[in-house]
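Student: Quick one: sequence and predicted model below, then my questions.
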Amino acid sequence: MERESMEFDVVIVGAGPAGLSTACRLMQIAQDKQQELMVCVVEKGSEVGAHILSGAVFEPRSLNELFPDWQQRNAPLTTKVTADDIYLLTSEKSGIKLPNFSVPKTMHNDGNYIVSMGNVCRWLAEQAEQLGVEIFPGFPAQSIIYNDDGSVGGVITGDMGLDAEGKEKDSFMPGMELRAKYTVFAEGCRGHLGKELIEKFNLDENSSPQHYGLGFKEIWDIAPEKHQEGLVVHTAGWPLDKGTTGGGYLYHAENNQVFVGLIVDLNYSNPHLSPFDEFQRYKHHPKISQYLEGGKRVSYGARAMAKGGFNSLPKMTMPGGLLVGCDAGTINFAKIKGNHTAMKSGMLAAEAIAQVLINDEGIAEEGKQDLTHFSQLYKDSWLYEELYSTRNFGPAMHKFGTLLGGAYNTLDQNFFSGKLPFNFKDDSLDHAQLKLAADVPVIKYAKPDNKLSFDKLSSVFLSNTNHEEEQPCHLKLKDADIPISVNLLKYNEPAQLYCPAGVYEVEKTEQGDKFIINAQNCIHCKTCDIKDPSQNITWVTPEGTGGPNYPNM
């Protein structure tokens, strides 16, 4: 079958906060200019919000700019932060509550809200559609269209109805060509098309390597007498050892629910470490368990996050396209927030595109040029100022450790507003930090008690993950022998442990060890694409609607 083709002024890949903010701002400008603009958003999830996972304490700065009347529009921001508690957990039983003056001011949350970003994105999609944006959920952007001159010309959505060998089934439907004057890539962290563009256009030649964390989240119903709506709890220290950075959180949302999670930085060195099991341990700490005991876990998910910050940002433009949000890595990890920065990057992208496409005479016929003026819009914005002022946060933590790095950041932020004349950089690669399995201690994890801690498979069940089983595996191995011949021998094949969904297993057979990929379990976290020590795994999009179906994450 021939592919159908549709043409738009702008195609946006990903219906997250960055992509939807791009769409809304574009249509607002078009309406102000009294011009008709054709904008579409493609989303790989079964619905908008299905693949959105975020803590989340939300700073409304970008939303205030995009929709100043968001309260009248019934945006799902209803739980104001009422208190901030920050603990240094010194052991599995004890912890110290840190006074406010000893905490970087970036971590204070006055004026912020505890939200479900999935629901915020659903609301943003409603606003976009009211403005005239076309949104296509269940259509993953599988590949990029390049014009004859090498510029980005749009995307091709994924084929449907292929069997495991890639042969056409009776239900086969080829993907569609969505051609555009400009294409905005807002896939989220480690987007597979963004990864391709960064390499093809050498967008990261002047930046440090990107760094990542793996973030876990569960939603719990807890006893009303334990619930303190608006309370935000952050922790550092235990259960992570001195060589592993990250931190935990517990947010008291509405309706007697709490959001609890742990972020494990993916530059850890011990291949025996299991981020999932570290999270299960975390919930047993008295500072956390006091709220969860007697409660019921109702949802589970995990997602990688780009946390390199300012120094790891690639060039965000290329001929015919832009990278925005976590596809570029705009998260401000000093605030443990990336939604407001993702939204602002999308709004700036919209303004850059509008300067070229929309004028008083109408909509320009051609695109393709590199929107280099985006860089100036970005440098003139509060987004640049915010990311630049926190540029040393991550590198300082990696260089000096949690305690000394935290002390430096407190001094830098609270007394010098990020203007200390230092520029720390971390040019290491997260995947290259693993030590040989034989050189580090094995970590023994307790069995789950099924009250506070659980196994991977029951957790994946709560993520509502589903894939069409008879389809090509979307977890591609460059060399099928490496997992056993290299990774197992050197690192005890760490994919068995770093994957938070039980996708990877090593099975012992009479013929020898066999590497198993349970692709149906994949929750699209992208950790394997990031942490595999041989960089042998490439994540690509499965059939549309596949993956988790998060209701309120």
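Tutor: That came through fine.

Student: alpha carbons only for contacts and neighbour counts from here, please
Tutor: Noted.

Student: check contacts around the closest residue to A364 other than its chain neighbours.
Tutor: Of all residues not flanking A364 in the chain, L357 sits nearest, at 4.8 Å (Cα to Cα, 6 or more residues apart in numbering). Shown in contact with L357 (Cα atoms under 8 Å, 6 or more residues apart in numbering): I363, A364, E365, E366, G367.

Student: Strands of the stretch 401-550 of the chain, residue ranges please.
Tutor: 475-477, 504-509, 512-517, 537-539 (DSSP state E, counting those that start in this stretch).

Student: ranking the ones you listed by burial, who's on top?
Tutor: strand 537-539 (a mean of 20; mean count of other Cα atoms under 10 Å).

Student: for that one, the distance to its chain's centre please.
Tutor: Strand 537-539 has its C-alpha centroid displaced from the chain centroid by 16 Å (Cα atoms, centre = their mean, to the nearest Å).

Student: next one: stretch 485-495
Tutor: Using Cα atoms, centre = their mean, the offset of stretch 485-495 from its chain centre is 26 Å.

Student: Could you pull out the buried residues of that stretch?
Tutor: N487, L488, K490, Y491, N492, E493, P494, A495 (16 or more other Cα atoms under 10 Å).

Student: Check the contact between the fifth one and K435; I expect there is one.
Tutor: So that's N492. No - between N492 and K435 there is no contact under Cα atoms under 8 Å: 10.7 Å.

Student: Quickly check the buried residues of stretch 485-495 for the two that are furthest apart.
Tutor: Using Cα to Cα, the buried residues of stretch 485-495 span at most 12.5 Å, a distance reached by K490 and A495.

Student: for the nearest residue to G166 once chain neighbours are set aside, what are its contacts?
Tutor: Nearest residue to G166, sequence neighbours excluded (Cα to Cα, 6+ apart): P472, at 5.6 Å. Counting by Cα under 8 Å, 6+ apart, P472 makes contact with L162, D163, A164, E165, G166, P542.

Student: what's the helix or strand for the fourth one?
Tutor: With elements taken from DSSP states H and E, nothing contains E165; it lies in neither a helix nor a strand.

Student: ranges for the helices of the stretch 51-200 of the chain?
Tutor: Assigned by DSSP state H, counting those that start in this stretch, the helices in the stretch 51-200 of the chain fall at 61-66, 117-130, 192-200.

Student: Identify each buried residue in the first one, please.
Tutor: Translated: helix 61-66. Quick answer for helix 61-66 (16+ other Cα under 10 Å): S62, L63, L66.

Student: Then stretch 68-88?
Tutor: Result for stretch 68-88 [16+ other Cα under 10 Å]: buried residues A75, P76, L77, T79, K80, V81, T82, D84, D85, I86, Y87, L88.

Student: alright, now check it against this:
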Amino acid sequence: MGQDEPVDGIERDAMEFDVVVVGAGPAGLATAIRLKQLAAERSQDISVCVIEKGAEVGAHILSGAVIDPGALDELLPGWKENDPPAMTAATTDEVLFLSAAHQLKVPAWATPPAMQNHGNYIVSLAQLTRWLGGQAEALGVEIYPGFPAARVLYTAEGQVRGVVTGDMGLDRDGQPTDAFQPGMELLGRYTVFAEGSRGHLGRALIERFRLDADSDPQSYGIGIKELWEVRPEHFRPGLIVHTAGWPLDNATYGGGFIYHFGENRVAAGFVVGLNYQNPYLSPFEEFQRWKTHPALRGMFEGGRRLEYGARAITAGGLNALPKLVFPGGCLVGCDAGFLNAARIKGTHTAIKSGMLAAGALADALQAGRAHDELSAYPEAFRASWLYGELWKTRNFKAAMGKGLVMGTLLVGLDQTVFRGRLPVTLHVKKPDHLYLKPASECQPIEYPRPDGKLTFDRLSSVYLSGVNHGEQEPVHLRLKDPNVPTAINLPEYAGPEARYCPAAVYEYVEHEDGSGLRLQINAQNCVHCKTCDIKDPTQNIIWTPPEGGGGPGYSSM
């Protein structure tokens, strides 16, 4: 029952399961784990398949990451005794407001509750996700890494029936080679989409079923991260630092983070809201410049950069959550947008959303249902602590959209004074790509050259991401209209693709015949952050999954 097959007339093998989960991140694995737990408790036989586009579970997982362990306690009681990856207990919170040369430390009494991390842990989310994958497999979940879901399959009545995995062995033009292997149909009574932020199938489902008709436009950020090994004298285990202000201007949402964990490891990163206005802004260069601040640079001196990566963040919160269900499936985790941006945390919310979905799925399967709408899932969400937590921080993104000074005052009033119970709800009015101003209205930004010790260029950074794509495979970054970049983006917005991409995928180069500039897409550099899919001012770029296993290969991000 597939549609829009890439090669006509080919037969595809099919496998059937009770539940197909797309994405082996915390949300997808939590869904699978909880389904198997409920099956055992009820003596049900529930078959669960999880497919993952990364070469292995965790290969595409990137986060800060400080986790609230509450949802993990619910999912796997006693998990700490089951050999999880190394974790460092949070000991100290510091919130800094930066100017170009100075810092202002927020006193502990003024730190919003959402920014306090007592009881939380600093972890590598890639490693934690691999561990969760092992827990799922031990319960009988079938996990298939290296198999991206390419498109959704529907019944004749328009219900979601499953997915088809990507074809392999295509040439640059999308034609079969001698190594061609057609994708497989994975069919389920229900399909769960857990692709992470800006999932390409989640996006298509939201559009097809108009799941966002009653919600605010979704808001995103780009998070860029480096993992460092620092000198022992610069290491403070359990230290959590968040910064706001410089190098961003007052109108641009964003800030930095520094987490000390493990053995002399420091996770350092920078987030920029993708509603920024100046097309000359480069989130990558802002991050590099941020590290040079007098309050920060000393920590990196004598250290060694180990890994690099970037990922979009679904940050709209409760007001931007789409409808979670549709005939035959549901959205969980960041595919829906459960991140709590005010807390800068999404792992516990992703896990809880998967658990709530699993409860509704198990009930539906027990009742013999299939392909209908899982109304019990959003009902369970509204009755859960997850809804209560997101409701208390519902105003965060809209408040910070009013600028650093006004936004900080509003968030402080909402979170510190009213404890999340401000008697009004603020709303975001338009999607991120509509905030970009024409270049003629903005000031170019001159960024310093990297020194190769503290600051770096994009290509050397991409090398540390472990990214890998086949040289001859089709370009997975597609243009709806190939003329738009040079007809609109370059003359009106000064070619923002070359700056918002943190991996040097997009560059304007001279035509071979000297007739002008053209947009060159270096798809082999792509770290799957999805920023181009979100920020392109003309919405002309569509991110699609590359051949199975392609992309970054994060080990400790």
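Tutor: Structure's in. What do you need? Here the structure is a predicted model, which means the values were calculated and not measured.

Student: care to give me the TM-score?
Tutor: With the length set by TM-score structural alignment, normalised by the length of structure 1, the two chains reach a TM-score of 0.98; 546 aligned residues with a Cα RMSD of 0.9 Å.

Student: just to revisit the earlier point, give the residues shared as contacts by N492 and K435 of structure 1.
Tutor: P271.

Student: In structure 2, which residue is most central in space?
Tutor: Closest to where the C-alpha atoms of structure 2 average out (Cα atoms, centre = their mean) is S197, at 3.7 Å.

Student: Mind telling me what Y554 of structure 2 corresponds to in structure 1?
Tutor: Using TM-score structural alignment to pair residues, one finds that Y554 of structure 2 aligns to Y550 in structure 1.

Student: Could you check how many residues crowd around that match?
Tutor: 23 (other Cα atoms under 10 Å).

Student: swap in the one 3 residues further on?
Tutor: Neighbours of M553 of structure 1 under the rule other Cα under 10 Å: 26.

Student: Then M1 of structure 1?
Tutor: 7.

Student: hang on, the earlier thing: give the equivalent position in structure 2 for the residue nearest to A364 of structure 1.
Tutor: By TM-score structural alignment, L357 of structure 1 lines up with L365.

Student: hang on, its match in a helix?
Tutor: Yes - the assignment for L365 of structure 2 (DSSP: H, G, I helix; E, B strand; the rest coil) places it in a helix.

Student: about what we covered before: in strands, which of the contacts of L357 of structure 1 fall?
Tutor: In this view, these that belong to strands under DSSP state E are I363.

Student: before we move on, back to that, export the strands of the stretch 401-550 of structure 1 as JSON lines, with columns for distance to L404 of structure 1.
Tutor: What follows is those, written out as JSON lines (distance: least, Cα to Cα, whole Å):
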{"stretch": "strand 475-477", "distance to L404 of structure 1": "39"}
{"stretch": "strand 504-509", "distance to L404 of structure 1": "36"}
{"stretch": "strand 512-517", "distance to L404 of structure 1": "40"}
{"stretch": "strand 537-539", "distance to L404 of structure 1": "35"}
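
Student: looking at those, which is closest to K242 of structure 1?
Tutor: strand 504-509 (27.3 Å).

Student: report the angle between the axes of that closest one and strand 512-517?
Tutor: 150 degrees (axes from the mean of the first three to the mean of the last three Cα atoms, to 10 degrees).

Student: distance between the ends of stretch 15-28 of structure 2?
Tutor: Stretch 15-28 of structure 2 stretches 19 Å from its first residue to its last (Cα to Cα, to the nearest Å).

Student: Just the buried ones from the contacts of P472 of structure 1?
Tutor: Among these, those buried by neighbour count (16+ other Cα under 10 Å) are L162, D163, P542.

Student: can I assume the first one is in contact with F172?
Tutor: To tie it back to what came earlier, the one meant is L162 of structure 1. Yes - counting by Cα under 8 Å, F172 is a contact partner of L162 of structure 1 at 6.2 Å.

Student: how about the strands in the stretch 51-200 of structure 2?
Tutor: 66-67, 88-89, 92-98, 103-105, 121-122, 142-145, 149-154, 160-165, 168-170, 176-181, 185-193.

Student: Using a markdown table, please lay out those strands together with distance to Y506 of structure 2.
Tutor: As requested, those are arranged in a markdown table below (distance: least, Cα to Cα, whole Å):
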| stretch | distance to Y506 of structure 2 |
| --- | --- |
| strand 66-67 | 32 |
| strand 88-89 | 38 |
| strand 92-98 | 31 |
| strand 103-105 | 35 |
| strand 121-122 | 34 |
| strand 142-145 | 28 |
| strand 149-154 | 23 |
| strand 160-165 | 27 |
| strand 168-170 | 23 |
| strand 176-181 | 27 |
| strand 185-193 | 29 |
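
Student: Tell me which of those lies nearest to P444 of structure 2.
Tutor: strand 92-98 (21.8 Å).

Student: quick one: that closest one to structure 1 mean distance?
Tutor: Its aligned residues in structure 1 lie a mean 0.5 Å from strand 92-98 of structure 2 after superposition (mean Cα distance after the TM-score superposition for structure 1).

Student: now that strand, how far from the chain's geometric center?
Tutor: 24 Å.

Student: now stretch 246-259 of structure 1
Tutor: 18 Å.

Student: now it: which residue numbers in structure 2?
Tutor: The aligned range for stretch 246-259 of structure 1 is 254-267, by TM-score structural alignment.

Student: Of the contacts of L357 of structure 1, just the buried ones, PyMOL syntax please.
Tutor: To isolate the buried members of the contacts of L357 of structure 1 in PyMOL, using 16+ other Cα under 10 Å:
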select buried, resi 363+367
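
Student: so which of the contacts of L357 of structure 1 hold up in structure 2?
Tutor: Contacts conserved in structure 2 for those, counting by both residues aligned by TM-score structural alignment, their matches' Cα atoms under 8 Å: A364, E366, G367.
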